[in-house]
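# pasted the sequence and its predicted model underneath.
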Amino acid sequence: MGNLRNYLTSNFRKLYWKNKLKILIDISAYLNQIHTAGYVHADLHSGNILLSQDISGGIISYIADLGLSRKIEESDSEGVYGVLPYVAPEVLNKQPYTTATDVYSFGVIMAEISTGKPPYYDIDYDVNLAIKICKGLRPEFDKSIPKCYIQLANRCMDANPSCRPTASDINCKLISFWCCMIFNYGETAKEALVRKKAFESADLIIPTLITTIPNYSQTKFSSKLLNFPNLSNPLNSFASKPLNFQILSNPLNSSFYDPTLQNCFISNNADNADDQCDDNSGWIKTKLIFSPFSHCTFCY
């Protein structure tokens, strides 16, 4: 199936949100494994995400090209190497690589998979773009995309690395989105239905989105050495707030409550009450393992 960038070019109109979320769940799970091992990928972009199929025809996603991976906070005296739109602004400012720099790249991929277009495809990847990124430029989202998804992506792309969620947090949040859509499961039946309808409405818009882009040399989307001196300190162009995951003191939904799994309930208090979808990890793992859509590394 090739890499994610090429797959989006050829198949975007057939790629619905249950599959988009599944791809992102896989990627975030692999990214969490890399970070747990004490490494950062340091060159994460859609060209380095490989796709294949399982025996049921479901999409399996992998992170490839670990050649530039390094120990967390290991600096690179020779400069920055990558595809400019995916490089975190603090790295453009010569700061060390951290797990948060990969999370920024993941946020850009979230934007790309929602629109089908490479980030900033219509402008040159040069010092002017680097300046704009440091001043708060971020990929745009179509207005049809669910608010909860845009909020998560924007938090991943926050100018302040400490405000970005971890790969583990992202994985849990994406699974909660997926379960709202597939199983109508959430903290309450009402909020699960609201989120399910939001993603289903976004599915209806997919065939109307314009995804064709002018032909460009593939080298534009290839990793290269980046050196932009005298950039400004990174800023946000949107109001952001950090994710605040904590254990809930009470069970969420009695119909799914299992006392042995009470500590698996996770809440994101940064979301509005009508914009939450928290997950019972044990129940979700079981459903993902036996789901025909699933090959989620989170489950193993």
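Yep, it's here.
# going by C-alpha atoms from here, please, whenever you check contacts or count neighbours.
OK.
# how far away is residue 102 from residue 112?
Taken as Cα to Cα, to the nearest Å, the spacing of residue 102 relative to residue 112 amounts to 15 Å.
# again with residue 28
According to Cα to Cα, residue 28 and residue 112 sit 15 Å apart.
# more neighbours: those two, which one.
Neighbours were counted for residue 28 and for residue 112 using other Cα atoms under 10 Å; residue 28 has more, 28 against 22.
# against residue 225, how distant is that one?
Distance, residue 28 to residue 225, using Cα to Cα: 26 Å.
# spell out which helix or strand contains residue 158, please.
Here residue 158, judged by DSSP states H and E, is contained in no helix and no strand.
# burial count for it?
30.
# try the one 5 residues further on
Using other Cα under 10 Å, the number of residues around residue 163 comes to 17.
# surely it touches residue 157?
No: counting by Cα atoms under 8 Å, residue 163 stays clear of residue 157, with 9.1 Å between them.
# please enumerate the strands of the stretch 1-150 of the chain.
Assigned by DSSP state E, counting those that start in this stretch, the strands in the stretch 1-150 of the chain fall at 39-40, 49-53, 59-63, 70-71, 80-82.
# of all those strands, which one is nearest residue 233?
Among the strands of the stretch 1-150 of the chain, the nearest to residue 233 by Cα to Cα is strand 80-82 (16.5 Å).
# dropping in the other structure now:
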Amino acid sequence: MYEVISELPPYHDVSHDHNLAIRICKGLRPRFYIKVPQLIVHLIKRCLDSNPLTRPEAEEIKKILNQWSNELFNKLKNHEIQIQIREAENINKNLAVSSAPSTSLGLSYKSRSEDIYTSRLLNFNNLPEPKNTVDYYDNQNDDIISMESSVSLSLQIDISQLNI
């Protein structure tokens, strides 16, 4: 969903290395540079939950996406997804994208040779227990727009203390 919404690969702005894997276990999640409708934010957060048992199954995701698609296709007025999309579009028109990477949305980024976007087995010893960060999953601040360095500062780790 991140690539579809942002037109950027997840974690496009950090090296794909052991440190990234550890940061993900410690709660790092992709951030958006645009306003995303809250219904979509809620689904994304559920899909990225550190506890696999609380993530939605593929069939549930399919059902949700089909419902949204039907509401948009049939142009049924005042459905929540339509209201939220209009609200996000209005906000995004006014967002300054100067600090954001660029694609057809006006965002750009540079890929690195070490970045790999395919599944692979990573063989780590003593990986930290996966967890969700409070700032990403806090219901009172139910948004996932990038706050620049707020995530990276809170997720810095001392690699020398890890047994990798």
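Here it is on my side, so go on. This is a predicted model, so every value here is computed, not measured.
# please state their TM-score.
Scored against TM-score structural alignment, normalised by the length of the second structure, the superposed chains reach a TM-score of 0.65; 127 aligned residues with a Cα RMSD of 2.8 Å.
# pick the most buried one from the strands of the stretch 1-150 of the first structure.
strand 39-40 (a mean of 24; mean count of other Cα atoms under 10 Å).
# next, the contact list for the aligned partner of residue 14 of the second structure in the first structure, please.
In the first structure, residue 14 of the second structure lines up with residue 123, judged by TM-score structural alignment. Residues in contact with residue 123 of the first structure (Cα atoms under 8 Å, 6 or more residues apart in numbering) are residue 129.
# whereabouts in the second structure does stretch 169-181 of the first structure align?
Under TM-score structural alignment, stretch 169-181 of the first structure corresponds to residues 60-72 of the second structure.
# wait, stretch 34-50 of the first structure
Stretch 34-50 of the first structure maps onto no residues of the second structure, going by TM-score structural alignment.
# what about stretch 43-54 of the second structure, start to end distance?
Distance between the two ends of stretch 43-54 of the second structure: 12 Å, counting by Cα to Cα.
# list the buried ones in it?
43, 44, 45, 46, 47, 48, 49, 50 (16 or more other Cα atoms under 10 Å).
# so the fourth one lies in a helix, does it not?
Yes: residue state for residue 46 of the second structure (DSSP: H, G, I helix; E, B strand; the rest coil) corresponds to a helix.
# alignment lookup: residue 84 of the second structure to the first structure.
Checking with TM-score structural alignment, residue 84 of the second structure has residue 198 as its match.
# ok, that match to residue 148 of the first structure distance?
Taken as Cα to Cα, the span from residue 198 of the first structure to residue 148 of the first structure is 9 Å.
# ok, now residue 218 of the first structure?
Counting by Cα to Cα, the separation of residue 218 of the first structure from residue 148 of the first structure is 33 Å.
# tell me who's in contact with the nearest residue to residue 162 of the first structure once chain neighbours are set aside.
Distance criterion Cα to Cα, 6 or more residues apart in numbering; nearest residue to residue 162 of the first structure, sequence neighbours excluded, is residue 100 at 7.5 Å. With contacts defined as Cα under 8 Å, 6+ apart, residue 100 of the first structure is in contact with 161, 162, 164, 165, 166.
# could you dump the residues you listed to JSON lines with secondary structure and distance to residue 52 of the first structure?
What follows is the contacts of residue 100 of the first structure, written out as JSON lines (DSSP: H, G, I helix; E, B strand; the rest coil; distance: Cα to Cα, whole Å):
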{"residue": "161", "secondary structure": "helix", "distance to residue 52 of the first structure": "32"}
{"residue": "162", "secondary structure": "helix", "distance to residue 52 of the first structure": "34"}
{"residue": "164", "secondary structure": "coil", "distance to residue 52 of the first structure": "29"}
{"residue": "165", "secondary structure": "coil", "distance to residue 52 of the first structure": "27"}
{"residue": "166", "secondary structure": "coil", "distance to residue 52 of the first structure": "26"}
